[in-house]
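1. Have a look at this prediction, sequence included:
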Amino acid sequence: MTAHIYQTPKNAMQSGKAGTGTWVLEHEPAEAKRPDPLTGWAGSGDMRQQLRLTFPSLEAAMAYADSIGLDYHVTMPPPKRLKIQAYADNFR
């Protein structure tokens, strides 16, 4: 069983950065999803897919995964690029 650790990205619909400092640990799916014959909804018997743990730091998430013997891979966030712009640039 493996897990995926990543940092929550900024919401594209808002300009604020609230909640972007948390790290998330999600389990990789153990089996493929299949349609339910009655409703047609996709589902599987893997209950770990529903588990989503949040941590204040990457080290805390990695320590938790190590403590329960879970293999994991970390996706680091892309570097932040500042686009320095002045109001006067609109009139050049």
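-> Sure thing, it's come through.
2. alpha carbons only for contacts and neighbour counts from here, please
-> Fine.
3. and the nearest residue to Asp71 once chain neighbours are set aside, what is it in contact with?
-> Of all residues not flanking Asp71 in the chain, Thr2 sits nearest, at 4.7 Å (Cα to Cα, 6 or more residues apart in numbering). By Cα atoms under 8 Å, 6 or more residues apart in numbering, Thr2 lies in contact with His27, Glu28, Leu70, Asp71, Tyr72, His73.
4. ok, second structure coming up, stack it against the first:
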Amino acid sequence: MPNARIYQIPKNAMQSGRAKTHTWMLEFEPAEPKQADPLTGWAGSGDTREQVKLKFPSLDAATDYATREGIAFHVVPAPERKLKLQAYADNFK
């Protein structure tokens, strides 16, 4: 049975807005460790599920899909947003 994690996409540090942060992702966890390719030296594995990333509009849709398909999953809670409120005048204290 494949294992997966479901998480909400966090806001990128380069973003000022919160666009696309309401979508939920389902990613499969690696089934086998990565090994170095003897010819190129690149790390890789034969597990192709690691490349699959599914997007869902809500947490319920993602968990419903995982249970319907028989995928064992765990939900990673979204990090709490911390606002750092400061004024321009604080630069001159």
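-> Great, that's in hand. Note that the structure is predicted; figures quoted are calculated from it, not measured.
5. Which parts of structure 2 are helices?
-> 59-69 (DSSP state H).
6. Show me where it has its strands.
-> Applying DSSP state E to structure 2 gives strands spanning 3-8, 24-28, 35-36, 43-44, 53-56, 72-76.
7. Mean deviation, the fourth one versus structure 1?
-> Just to be clear, that refers to strand 43-44 of structure 2. With the two structures superposed, strand 43-44 of structure 2 lies on average 0.7 Å from its match in structure 1, counting by mean Cα distance after the TM-score superposition for structure 1.
8. Could you tell me the end-to-end distance of stretch 9-21 of structure 1?
-> End-to-end distance of stretch 9-21 of structure 1 (Cα to Cα, to the nearest Å): 8 Å.
9. follow-up on the earlier one: out of the strands of structure 2, which is the most enclosed?
-> Among those, strand 24-28 has the highest mean neighbour count (mean count of other Cα atoms under 10 Å), at a mean of 21.
10. Against the centre of structure 2, work out the most remote residue.
-> In structure 2, the residue that sits farthest from the middle, by Cα atoms, centre = their mean, is Lys93; the gap is 40.3 Å.
11. Next one: that one from Leu85 of structure 2, what distance?
-> 16 Å.
12. looking at the strands of structure 2, which is closest to Ala89 of structure 2?
-> strand 3-8 (35.5 Å; Cα to Cα).
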